[in-house]
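A.B. asks: Whatever this is, show me its structure:
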Amino acid sequence: MSRADKMARFVAGAGLDPANIRPLAADASFRQYFRVTGQPSHVLMDAPPDKEDIIPFMAIAQHLNNLGLSAPRSIAHNFEDGFLLSEDMGDDTFTRLLDKGAAEADLYSAAIDVLVRLHAEPPPPTITINNGPDFSVPPYDDATLLGEVCLLTEWYLPTCGINISDDRIAEFKAHWLSIFDACRVGPKVLVLRDYHVDNLMMLAGRTGNAQVGLLDFQDALIGPAAYDLVSLLHDCRHHVPPKIEAAMLDRYLAARPELDSTAFQRAYTIMGAQRQTKIIGIFTRLWKRDNKPAYVRMIPYLWDLLDRVLAEPALAGIKTWMDANIPRDMRRKPLPGSDI
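C.D. replies: Below you'll find the model as predicted:
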């Protein structure tokens, strides 16, 4: 049976008409999304089970909803075939609202308040899905953080024609491992990891934290609180003005007076360097491995963000390594062969 036939069978089994399936979106993974029109409409996730898993999405969504936040509620699922039908949150992503002239401060304040609420709760090491299996939330440990930044050396450098020795790569890893502990300020939290304007929505008819719809959190880990603030405020999709960034950090810290603000600011800066380094590697890989070239046009701005945070004294070793191995004039140029 074809993938399309399996999808139609799943939708029909949920009491909906497969003729109403409409393409909605793809993302940077192997997942695809569809809208099943009707009253009400629903969103269908197609996650091929040999490449994706719907269980993390369902588990994290359930946890978020139990906190009074707004993640898509599951309507029907098929673990074996990798299909999930959930509520449709509409089309009002923060990205679209900002493009229409919505007030940045209002949207970002709402997003910060959601993080404050999320971080007020101890992260769940295990989530039992209603009528489903248990899911253990992985840790955002040193091995994971290091593996992410190494995407720069594995994908970006070879694409740029930069060949470096194993000794230089070992130096790169050692610099990062020496600073990861400084990212861990305050209790560990549930890190959603892709907390940015494309994955946040404003939901009509809901108030408070519930008015912010949350998407794309299936890769959540238990780790540093600063990470999702970086995702939100060091965003290559929407360039956040420095005044807004500073105001949002102040808003978060005011709501969490138990944190050492100086240490948290340092953690935020280090996490910014880690995330931008990782994303440069990921966007290169999306082009070279997955034939998704649209992301590489964001790399020069990612370098702007990265160079800015590398002024942090704690990152001096990383800055020295970058300057010695990646020419500064190369960082703002299109990747060779990318035609952007």
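A.B. asks: Could you use CA atoms for every contact and neighbour count after this?
C.D. replies: Will do.
A.B. asks: Quick one: residues contacting E80.
C.D. replies: Residues near E80 by CA atoms under 8 Å, 6 or more residues apart in numbering: P49.
A.B. asks: On the three-state scheme, it is what?
C.D. replies: Of the three states, E80 takes coil under DSSP: H, G, I helix; E, B strand; the rest coil.
A.B. asks: another one to check against the first:
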Amino acid sequence: MTGGDASELTGAAAGPDFRLHLQDEAATDRLAEDFAAAARPGDRILLSGDLGSGKTSFARAFIRSLAGDPSFEVPSPTFPLRIDYPFARFPVVHADLYRLGAPDEAEEIGLFDLADDTVLLAEWPELGDLAWPDAATLSFALATEGRDVVIAAGGDWGERLTRSFAIRRFLDRSGRAGATRNPILGDASGRSYERIVNGAEAILMNAPARPEGPAVWQGKSYDAVAHRARDLSAFLKVGSLLAERGVRVPEVLAQDVSDGLLLVEDFGSEAIITAERRPLMERYEASVDLLLRLHLCENSADASPSRSAGAPDLPPYDTDALLIETALFAEHFAGREAGPEMSEAARDEFLALWRTLFESLAGREQVIVLRDYHSPNIIWRKEADGTDRVGVIDFQDALLGDPAYDVASLAQDVRVDIDEAEEELLVARYIRGRRAADPAFDEAPFRDAYAILGAQRATKVLGAFARLAHEGKPAYRSHIPRIRARLRRSLDRPVLSELRRCYDPYL
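C.D. replies: Alright, predicted model coming up:
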């Protein structure tokens, strides 16, 4: 790379190596940010080179990118040998082995016994005989102007860095040359996010198109049956539908859908919950009001003159979609997190009872269902008014379905300690709003649908979180007791009485 532009790779070698020229400190910072964006839990990043060649500059920029703070204090670990950083995305150990007396001292300071999710960033690795086949090794050397670096990309680092450098080029094309990249803690999906700082802040969404999965349900893939978006075109389409209906969604600033990249408006990071995972009720109530606005819009031809006529062109949240999600409980929770494995006969009975419940909802009104309308996907915009204070950031999997689903998703937020009284306040607020618009709105069937879909969502999430925990993301297990308690409450509803016995071994 030249001119301090961290995206211009010059003389890239064939195979897993990259050979780069960094013209100035800014270029070194950009490269470190590109690495931080690509890093994953458990990575090993080894920094070699003479004194003053750029190892510590790279390490400081890498750590500051993860901290999201360009002024974050990063002292040298030369004397303590290692400094630990408990970042939310993953822990980082920054080690400097220059003062080691012998290679075996690297073991004494714990560099071979790090937790599985810890990233090791080590200067002078050769002095501690540090070497892993899947590590990224950067060899720095001073040049006449700036410095040169050779990157030996072990494991899948070559693929990850190629993607990260492509993102840098996308930012350059989008008028964000030299922007600072700060990775954001991701969600349960395969997407990743970064806060881009270059004057006004923006959010980078990295979501390459996913290939079609194997056939798992009547000859179809999970994505096909559950109607899950596989590329960013759905985000753009649903975002437009929601904006037309008065929902505040991020403005798209730049896009490369074919490469799975979007740059969107940054709503900030103001949550609708406290640090103790308790609901801020004013914000939840406003979120209920936004659902009312969206649902009433679908039931009023003149509620939003700017939107296209007719029902939204979205797939239905049909029985098969609900069932394949429900089956996650039998596949990943039963027998692995609690109780015995479900036999084939028990699974068939379980899904047959659920099918009957889902079919009982046929004929009810259909609205845009966001599917994951809960605290991680809602940003509080305190400078705005009314329902514009509720910024919705995740909606690409939206379908047409029962209005009770998103009410349950919010009022039974799986990541938040909402007590029974608070849940009822939110549900009652929604019912009052519907009755104010239509005195004929029938509360009883709505509450039955709320119980059914709330239990379905809890069942699905238990299966999904169990799968994620078994795939190396144990933090999801912390939510399971809360969800089980909510599911027990839902199963006490008369409409779910026949289903309760299927859950007795697991709750």
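A.B. asks: quick one: the residue positioned nearest the centre of structure 1 from L214 of structure 1, how far?
C.D. replies: With distances taken as CA atoms, centre = their mean, D194 lies nearest the centre of structure 1, 1.2 Å away. The gap separating D194 of structure 1 from L214 of structure 1 is 10 Å, by CA to CA, to the nearest Å.
A.B. asks: repeat for N199 of structure 1
C.D. replies: Taking CA to CA, one finds N199 of structure 1 at 6 Å from L214 of structure 1.
A.B. asks: So between those two, which is more surrounded?
C.D. replies: Ranked by neighbour count (other CA atoms under 10 Å), N199 of structure 1 and L214 place L214 first, with 28 against 17.
A.B. asks: can you tell me which residue in structure 2 aligns to the more buried one?
C.D. replies: Using TM-score structural alignment, the partner of L214 of structure 1 in structure 2 is V392.
A.B. asks: Break down the stretch 101-250 of structure 1 into its strands, ranges please.
C.D. replies: Ranges of strands in the stretch 101-250 of structure 1, per DSSP state E, counting those that start in this stretch, are 126-128, 134-136, 189-191, 200-202, 212-214, 221-223.
A.B. asks: I'd like to know which elements the fifth one is packed against.
C.D. replies: In this structure, strand 212-214 of structure 1 packs against helix 104-119, strand 200-202, with contacts taken as 3 or more CA pairs under 8 Å, 6 or more residues apart in numbering; DSSP states H and E.
A.B. asks: shouldn't the residue nearest to the centre of structure 1 be in contact with D216?
C.D. replies: Yes: the pair D194 of structure 1 / D216 is scored as a contact, 6.6 Å apart, by CA atoms under 8 Å.
A.B. asks: What count of nearby residues applies to T128 of structure 1?
C.D. replies: Neighbours around T128 of structure 1, by other CA under 10 Å: 16.
A.B. asks: Quick check: it vs D216 of structure 1, distance?
C.D. replies: For T128 of structure 1 relative to D216 of structure 1 (CA to CA), the value is 19 Å.
A.B. asks: What of M298 of structure 1?
C.D. replies: 20 Å.
A.B. asks: re earlier: which neighbours do D194 and L214 of structure 1 share?
C.D. replies: By CA under 8 Å, 6+ apart, no residue touches both D194 of structure 1 and L214.
A.B. asks: For the stretch 151-300 of structure 2, just list every one of the helices.
C.D. replies: Under the criterion DSSP state H, counting those that start in this stretch, helices of the stretch 151-300 of structure 2 are mapped to 157-173, 222-226, 233-244, 281-298.
A.B. asks: Indicate which one of those is closest to Q255 of structure 2.
C.D. replies: Among the helices of the stretch 151-300 of structure 2, helix 157-173 comes nearest to Q255 of structure 2, with 8.7 Å by CA to CA.
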